[in-house]
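sequence? don't have it. structure:
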């Protein structure tokens, strides 16, 4: 090989190396800018009106879950926003979700968590096969339809999905979004009378919210995994729900406090495991709940884009 050819080859190699290093240097700042963000919402005390009012929500222990998970996620470097009790109104939750979508950036890891009551909500758009949406119950959402309350403070799954899809698009395929729902959409206000632990509460009601006076009849679906929309332009997502739609999510007593079982076992799983895109820790949570004899009638549900 003559000197001219050798020089040409060296230049080509240097050019290729320069391009590779340039790409790497550009990607490193982006990776370092990625953040971990969490919005934790928990309600223990709902507004009480008259005693034994069937339209009043019972008090539970959702704010305990926020305290528990805040400490767990802070240790893993998350920037955390919390809304508890009277802070967790529908308008405040919507505002926090919108702000989260605006503040998030490419590559971020995001956790959205809700601990409180859940309720079936009559499907008015016609997109649900069983005729019922699922709704989380903010602090100011009423249990019953009336002339003065038509459901504006319930946050149904269709609305929540819009926020989540916006967030997934914002953080992009290098990011990831977890949604934890420690509520249920049927069940009573407390454990069965046969249970000895009367202070433990169920998070939800089997009375559907219906402007048309319909009666909610739960559909029995025993699947533990569902697949949601995937897109190469959107972040991966994992919804973790405390129980199937026809089951009751009952709190458990641990370490001197009542917690939602899903929140408690998530905290346990993340004590020594970093929260990443890898869903192995999620399966550990499911296994732990299934081995808890108190939760024999409760099965968590996972929804992913994979």
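All right, it came through fine. Values in this document were obtained by computation on a predicted structure and should not be read as measured data.

alpha carbons only for contacts and neighbour counts from here, please
Fine.

Mind naming the longest helix for this protein?
Ranked by number of residues, the top helix in the chain under DSSP state H is helix 3-33.

Which other helices and strands does it contact?
Using 3 or more C-alpha pairs under 8 Å, 6 or more residues apart in numbering; DSSP states H and E as the contact test, no helix or strand touches helix 3-33.

helices or strands up against the helix or strand that that helix is followed by?
As assigned by DSSP states H and E, the chain's next helix or strand after helix 3-33 is strand 36-42. Contact here means 3+ C-alpha pairs under 8 Å, 6+ apart; on that basis strand 36-42 packs against helix 62-74, strand 79-84, helix 90-103, strand 109-115.

and the comparison structure, right after this:
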């Protein structure tokens, strides 16, 4: 890639800058093609094959996708994943917004509390799953010990078919610090003049929250909603580390079932077909949220442009 001094001197300054730009970008581009785009295209190919790693792929066409529609465990895993997402996403949005409003106060030491509430979002993965597995232990777990102080016998949590999924939904609140921080930035970006004007008009605290805070935060809510949907439909670590999909497949998430097909049964083609089906489902939900956003997401700049256009027409 190196150019001789004679060749380089013939290049214009713009060409030199473009060449330098591509040289510096090349490691990232090569890495993306080799480690991201390449595996994506390969998984798309093997999703139409019978591939078990040890043997060469055998083309089966749509056989893997047809098999998914007849696989009761696939539909069970999708059902459990949808229930988890339908409950954990709205719950996380509400809790993180409430925390952000509490931490948006001008109080002494508030920065320390912001750090404390955000720290759990940084600590994630297997370590958190093991921590919560201990908390949910029905014999010596901290949760049942605390409930027992009030004379109440705690449930079996992740060891019970009826409570396992609920336990993991409650555990999802551990990571609301990330959404809380984004909400906090959005709250601090709301002009105080809007609250003052609403208060002069006689709006109470609830009306100010409903008519000022929520519309001005709608782009932030939209962002957190999209990220929450994408993340919740790909939940894996909790089910793999804490429950292994049990008891009685009550926490068999879609990605966990995909992992079993790929690395327990070595059905790489079937697992790739599952991955692409899950991708299409996530894409459909994301597009649905984007499609609905004009009805409830408020952008101040867009409204200002519409107002100026309307004034120009009437002038």
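Thanks, I have the structure now. These figures come from a predicted structure and were not determined experimentally.

Can you pull the TM-score for these?
The pair, once superposed, lands on a TM-score of 0.25 when counted by TM-score structural alignment, normalised by the length of structure 1; 124 aligned residues with a C-alpha RMSD of 6.2 Å.

how about the helices and strands packed on strand 36-42 of structure 1 in a markdown table, adding mean neighbour count?
Listed next are these as a markdown table, based on neighbours: other C-alpha atoms under 10 Å:
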| stretch | mean neighbour count |
| --- | --- |
| helix 62-74 | 20 |
| strand 79-84 | 18 |
| helix 90-103 | 16 |
| strand 109-115 | 25 |
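
now the ones you listed in CSV, with distance to residue 283 of structure 1?
Shown next, in CSV, are those (distance: least, C-alpha to C-alpha, whole Å):
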stretch, distance to residue 283 of structure 1
helix 62-74, 18
strand 79-84, 24
helix 90-103, 27
strand 109-115, 17
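
Ok, which of those comes nearest residue 261 of structure 1?
Minimum separation from residue 261 of structure 1 across these (C-alpha to C-alpha) falls at helix 62-74, 9.2 Å.

Next, the angle from that closest one to strand 109-115.
If you take axes from the mean of the first three to the mean of the last three C-alpha atoms, to 10 degrees, helix 62-74 of structure 1 sits at 160 degrees to strand 109-115.

Number of residues surrounding residue 94 of structure 2?
Here the number of neighbours of residue 94 of structure 2 (other C-alpha atoms under 10 Å) works out to 15.

and what of residue 188 of structure 2?
Using other C-alpha under 10 Å, residue 188 of structure 2 has 12 neighbouring residues.

Report all helices and strands that the helix or strand containing residue 73 of structure 2 contacts.
Using DSSP H and E, residue 73 of structure 2 maps to helix 72-102. Contacts defined by 3+ C-alpha pairs under 8 Å, 6+ apart place helix 72-102 of structure 2 against helix 164-171, helix 177-188, helix 214-232, helix 254-259.

For that helix, buried residues please.
Residues of helix 72-102 of structure 2 classed as buried by neighbour count (16 or more other C-alpha atoms under 10 Å): 73-74, 76-78, 80-85, 88-89, 91-93, 95-97, 99-100.

which is the next helix or strand following it?
Using DSSP H and E, the helix or strand that follows helix 72-102 of structure 2 in sequence is helix 110-122.

by how many degrees do that following helix and helix 177-188 diverge?
140 degrees.

If we go by neighbour counts, what in the next helix or strand after helix 110-122 of structure 2 is buried?
Counting by DSSP H and E, the element after helix 110-122 of structure 2 in chain order, helix or strand, is helix 126-135. For helix 126-135 of structure 2, the buried set under the neighbour-count rule, 16+ other C-alpha under 10 Å, comprises 128-129, 132-135.
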